[in-house]
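**Q** this one's structure only:
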């Protein structure tokens, strides 16, 4: 009986025991499976000092952030800290020196290679060029000791006054926006006062640190900068928020000007006195043609008053994310109503084809009309603060939206805070990163400033809810670090019998990345030299990230040197810090082959756990010159229980030379994920051939309540089915109220739980959500009736009366 029909029947019976009976399982049998330990789930590691605005190196090893100074009596609010996650060491980089006036340091940026830290600071480290006047804010860079630098040896970046030996610190950097830094730290772009005459207007300067201070070519304004300050009835912010690609060839930025024009002009607003509309531009620094080297990517329709800002660019420069309040950027997108202001949304621009998509959107959308692409449904409260990984296939943003997930986080934090959300463009999946240690419960929506490593494996952000992650309560924000290693799958394979000294047929295996971060294969190895790596994208394009949901291939063949069994371990691995790898067993037999598989589709499709696929037609052929008797057919390999032989015309059959026999296999998965097995045909003389079969499996869990109308202050029984076996399942109110209940599913994926509805719980339509750490959820709708005197079906406030 299907799970869905069992749940429906349970609703009529009205008890959790009945749903188990409807599934054909007794209570005793259902509970007889021994619980299995759940895998360790990723949880945030929160720094134990007041800290904020983190950035992370490409490999995820180093994290730099602004935090409270360590010295007792240091009155500064913000110093800069560096954490090495390899050994847990933490170093304060901007300790107060007695030789210079005290000052704050903010917005640290760690170069992708982990060699340098760039900060905006009031500290006048360059005693010869920084006269420590004006607004005092300047940009400095520190080369770290691991790369040949020395702690405390800060280099002045914003030497924007004078030339040659007369060059001096600008003392005019804006502390509102972080600097942009290329991957090796030699290029820095920063936001500063546009001019002395327009101190409230901002501009951007790009600095090449390979050129000496004071020399020509060291610094230049960003392309698309108007020649003078505006003289109009509109208000302006200026040019700001620079963001570099890794190699520094591309610079994205926000501008109130028409920066794509050869002679840029200041833009306009909706009405005189309004702020001029801002847009996001990309400057291709390798293109010297000023007519074409700056491109506007936030192209709203004429008359759309929305503004765009906050660009983030992928390391390879191919994708740029930004925030916009414009409502006409993506045709057909379903956006929340403007009331009167329009909620900001996150968009993703692809330079390879010029496409633009809504990124802050629901994972699934309504069906399209006449075969058109589904209309994306935007985050209902908006989204901000995008961040991209190196290849742009993972995008983080901050949102308090209530329509992205079945469960809602409790509102908390500052107005810019929210959940940390991960969007994977290739699959359209949306996941919440800011969850507690159980991997399910959302943290309070008090997170901000997300960044991620090159592969997306390490996510950093700051939070006002550090105590919720299990840390001692500390006043102010705290930096959190989350490890999200990828989940990889690689099948075991038996290649059958191959003639000694001759290469057998080429086989192809897939390394599947189930996410949530990218996998970067660096090395493909085989432990036995009789098994040869003949190609495949894992090896041929080593160093290319495999995004979540993607795969790379390994091609291999057996050339046995001696007769007899051959066993080898195939390993596909990354390189560098916290590298991950995946291995499988490859086997075969050196001998005289007599059977071969006939090529046919061997993929069983995408099937719900416990259900069955259509039969897969397979065949074996006699490739010898004499009749061959097939002794038996069996299913072996990684998941033999997931594939059943439904038709066997091969076992105990003798095939003449060149003839074939048929069989059929049904895919009936017992667990989720990629499932594989080898169908093996063994001849009477011991030679054998194999067919690799595979399929993808998923759970479709269901949840139901014993009573759909619940009186506050009572208990309700919940029953579920279709979950993974022996895993923790957390049940909570969708709106975040109350205390979650966690139960263990049994060996059949069934569960029963009692949930206490408190007298103070909100009355009205409510939803229970049951979810597991691997992302599966099920819901049950109920109505809670407030407890006011005697309540029952005859009460005036009973539903339906």
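**A** Alright, I've got the coordinates. Remember, it's a predicted structure, so these values are computed and weren't measured experimentally.
**Q** CA atoms for contacts and neighbours, from now on please.
**A** OK.
**Q** residue contacts, residue 179?
**A** Shown in contact with residue 179 (Cα atoms under 8 Å, 6 or more residues apart in numbering): 107, 109, 118-120, 139, 188-191, 241-243.
**Q** Same check on residue 731?
**A** 740, 741, 742, 768, 769, 770, 771.
**Q** ok, the third one to residue 766 distance?
**A** From residue 742 across to residue 766, the span is 19 Å (Cα to Cα, to the nearest Å).
**Q** Just give me the neighbour total for the residue lying closest to residue 226 once chain neighbours are set aside.
**A** What sits nearest to residue 226 in space, not counting adjacent residues and going by Cα to Cα, 6 or more residues apart in numbering, is residue 264, at 4.9 Å. Residue 264 has 16 neighbouring residues, counting by other Cα atoms under 10 Å.
**Q** how close does the closest residue to residue 294 other than its chain neighbours get to residue 329?
**A** In this structure, residue 294 finds its nearest non-sequential neighbour in residue 283, 4.3 Å apart by Cα to Cα, 6+ apart. Computed as Cα to Cα, the residue 283 to residue 329 distance reads 20 Å.
**Q** Give me the buried positions along stretch 419-433.
**A** 419, 420, 421, 422, 423, 424, 425, 429, 430, 431, 432, 433 (16 or more other Cα atoms under 10 Å).
**Q** does the most far-flung residue of the chain relative to its centre sit in a helix or strand, and which one?
**A** The outermost residue of the chain, judged against the average C-alpha position, is residue 626 (56.6 Å), by Cα atoms, centre = their mean. Secondary structure assigned from DSSP states H and E places residue 626 in neither a helix nor a strand.
**Q** ok, structure two:
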């Protein structure tokens, strides 16, 4: 990158940020990665899109597990006197439907905090409108919880009362005691609902959580109960209390997390204490295992400090599978060794994540880096966590300036900030709210993030909707719901299995499907369109339906059993359910002559759906690679059959990878050539070649090495082919990861307002578009193109 000069009219100190707008090319990671109905990796793969905002005032979105359906609260149509109603966005059809419409005879009121169930079939909301005129008298506080079953799931569109009082027959009435401050928690099918209510009629400021099983008829025992861990009586001491609140629930409804300032893990819960009279009692996060009926063990505290209480823990969220809980805490002693910012009256809120099996607790709002190293916490408030289905990915809101090099403009409300996506197991962090180009942050005016089950979709609301809108779009005065798509970048290498004897199975090979993020990939179809190539197993097959998280892999085990002599070729496809690419590959596999030894042609219409009942995914992905082999008399075999190099900077050599080539024939053979082929052949070089032109006796061997010098970043793969004079050959698969190490220098550390500064960069990918921006998010940015 050549030196460029920039000025700033109002600046006294220099702080610039350089970001690359072009990422790794699709070829760097995959042989052929495809989106539904296309033949190559889509341009958006491996990236997050720019937010798409709703063109009206809207807020507090929630998203279905597959990312297709979004429910949110928003302003009603012109002429409607209400302040808030509830809408449903169908992202496939691009249709928005109002759900809480005015009904003749039903008094007018606001509807807020909609929550769509994971299956996308129900929406549960808090409303002042007495939709159930028989049980809801429209008196008192008026807030109640109602649920509707959506029309695409054969619902009528009507609203059913959830927050009813106990009793039977005419004794059942609307509770009129729901707190609109906290959204209800809803199980995956919408059949279990937990909501925050007042503790009792005489304690309007004290809260409690009520759990409703909607599969139990109204009035029957077991339909309503307070969350386990709720004290029987209101407190009467000298401390202040907020009560039990903020429920969150797993997809199956068995794991329910909540915030409580009582000692809720006790068999006989009692109210907690504070450091001194008149203060609020310390709040903690608890988890209730609802299918455990032993009251001595079914509630446990998960916000456990290493020592005395030093702060409050609140805002729990539960992963869909119930394995993981994330929460917010001002406690300074939850993770030993963590470096946290200095405390004022209270410590800076941080986001923590805990695995329920084993109790492992980690700091999630941390500076990106080695996940095994002692973490450095965000230097400003981090709040509002949301997890994916397995707890692999997390999003949260932060005002921190130490998580990213570029700082977003600090506008918005006190609870607004950047939306951060993190993979705690990898120690990564990515800003979700970015402008077109992917480097410049959008204003930190965002709240209420939610994550779809596979991490493909992030929804949130923002006060900065105008920066995402197309030119000429009328400005909206207020919050707007934003949707960001994130498709995973998948890798699957081509493979040449060499020469194998006709009618005999060759050795097993293992190919990795690598997921380089930023979201999960769920294999559902694994198939080959040529019957002489066999899928013999692997985790992509044995664990199909299980998401592969960012940074993870699943494997496909392969064999080649040629039925005829000569060269053969096939396509291996690993796809999610619903992928057109996967469906087409499946048809091709069925059309081929079946090989009796091939155990895997996975048909989603038969054994797959019968075994796992896997649904089609929204915006499914697929990855493909080319398999080759030769039917004939094998004479050579390598050891090892493949190798993965240590990571290297682009243009720098890594350590050599040694191989030994054995003669497995009964007679001497002459090695004619050793050549590198494949998509990234230029990244690998054969050195120390003792094989080419060499006669190798029966049971003898020769040696060679392969060195990796990446020409681009990302996963690079190739095939090393060793051929004998008679045309037989054997192969080794080699791979390595390359990366760039960009460097930036400035001509001054401090500049006066109106003066110029020279910025020079090196180590960027050729042709990379580099953006130079001010770290505080203000001022004009400048772009440059890196030299070839």
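**A** Looks like it arrived, so ask away. Because the structure is predicted, anything quoted here is derived from the model rather than measured.
**Q** on that earlier part again, was I right about the residue farthest from the centre of structure 1 contacting residue 656?
**A** Yes: counting by Cα atoms under 8 Å, residue 626 of structure 1 touches residue 656, with 6.5 Å between them.
**Q** what does the helix ranked longest in structure 2 correspond to over in structure 1?
**A** Looking across structure 2 with DSSP state H, the single longest helix is helix 580-591. Under TM-score structural alignment, helix 580-591 of structure 2 has no counterpart anywhere in structure 1.
**Q** Was I right to think the residue nearest to residue 294 of structure 1 contacts residue 293?
**A** Yes: Residue 283 of structure 1 lies in contact with residue 293 (Cα under 8 Å); the separation is 5.6 Å.
**Q** These two - which one has more neighbours?
**A** A count of neighbours by other Cα under 10 Å puts residue 283 above the other of residue 283 of structure 1 and residue 293, at 23 against 19.
**Q** In structure 2, what sits opposite the more buried one in the alignment?
**A** Matched by TM-score structural alignment, residue 283 of structure 1 corresponds to residue 288 in structure 2.
**Q** Please apply the same query to residue 628 of structure 1.
**A** By TM-score structural alignment, residue 628 of structure 1 lines up with residue 669.
**Q** ok, its match to residue 693 of structure 2 distance?
**A** Relative to residue 693 of structure 2, and taking Cα to Cα, residue 669 of structure 2 is found at 10 Å.
**Q** Next: residue 218 of structure 2.
**A** In terms of Cα to Cα, residue 218 of structure 2 sits 85 Å off from residue 693 of structure 2.
**Q** what about these two, which has more around it?
**A** residue 218 (21 against 14).
**Q** Alignment lookup: that one to structure 1.
**A** Checking TM-score structural alignment: residue 218 of structure 2 goes with residue 213.
**Q** Just tell me what residue 325 of structure 2 corresponds to in structure 1.
**A** In structure 1, residue 325 of structure 2 lands on residue 320 (TM-score structural alignment).
**Q** what sits against its match?
**A** 252, 311, 312, 313, 314, 348, 349, 350, 351, 392.
**Q** Could you find the closest non-adjacent residue to it?
**A** Using Cα to Cα, 6+ apart, the nearest residue to residue 320 of structure 1 is residue 313, at 4.4 Å.
**Q** rewinding a little: for the residue nearest to residue 226 of structure 1, list the residues it contacts.
**A** 224, 225, 226, 227, 257, 258.
**Q** Please narrow those residues to those residing in strands.
**A** Residues of the contacts of residue 264 of structure 1 located in strands (DSSP state E): none.
**Q** burial count for the closest residue to residue 753 of structure 1 other than its chain neighbours?
**A** Leaving aside its sequence neighbours, residue 753 of structure 1 sits nearest to residue 718 (Cα to Cα, 6+ apart; 5.2 Å). The number of residues packed near residue 718 of structure 1 is 21, by other Cα under 10 Å.
**Q** hey, where'd the helices end up in the stretch 501-650 of structure 1?
**A** Assigned by DSSP state H, counting those that start in this stretch, the stretch 501-650 of structure 1 shows helices spanning 537-540.
**Q** same thing with structure 1?
**A** Going by DSSP H, structure 1 shows helices at 3-13, 16-22, 27-30, 537-540.
**Q** What lines up with the residue nearest to residue 226 of structure 1 in structure 2?
**A** Match for residue 264 of structure 1 (TM-score structural alignment): residue 269.
**Q** Ok, residue 55 of structure 1 next?
**A** Residue 55 of structure 1 maps onto residue 62 in structure 2, by TM-score structural alignment.
**Q** if I look at the residue farthest from the centre of structure 1, how far off is residue 686 of structure 1?
**A** 15 Å.
**Q** Find the nearest non-adjacent residue to the aligned partner of residue 146 of structure 1 in structure 2, please.
**A** Using TM-score structural alignment, the partner of residue 146 of structure 1 in structure 2 is residue 152. Spatial nearest neighbour of residue 152 of structure 2, chain neighbours left out: residue 121 (7.3 Å); criterion: Cα to Cα, 6+ apart.
**Q** How about the contacts made by the one you found?
**A** 149, 150, 152, 153, 189, 190.
**Q** Only whichever of those residues are buried, select them in ChimeraX.
**A** Remark: buried members of the contacts of residue 121 of structure 2, expressed as a ChimeraX selection using 16+ other Cα under 10 Å:
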select :149,150,189,190
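**Q** quick revisit: find the pair from the buried residues of stretch 419-433 of structure 1 with maximum spatial separation.
**A** Spatial extent of those (Cα to Cα) is set by the pair 419 and 425 at 18.5 Å.
**Q** Could you double-check that residue 94 of structure 1 lies in contact with residue 106?
**A** No: judged on Cα under 8 Å, residue 94 of structure 1 makes no contact with residue 106 at a distance of 10.2 Å.
**Q** overlap in contacts of those two?
**A** Joint contacts of residue 94 of structure 1 and residue 106 (Cα under 8 Å, 6+ apart) are 79, 80.
**Q** what's the distance between the corresponding residue of structure 2 for residue 225 of structure 1 and residue 725 of structure 2?
**A** Structural alignment (TM-score structural alignment) places residue 225 of structure 1 against residue 230 in structure 2. Using Cα to Cα, residue 230 of structure 2 is found at 81 Å from residue 725 of structure 2.
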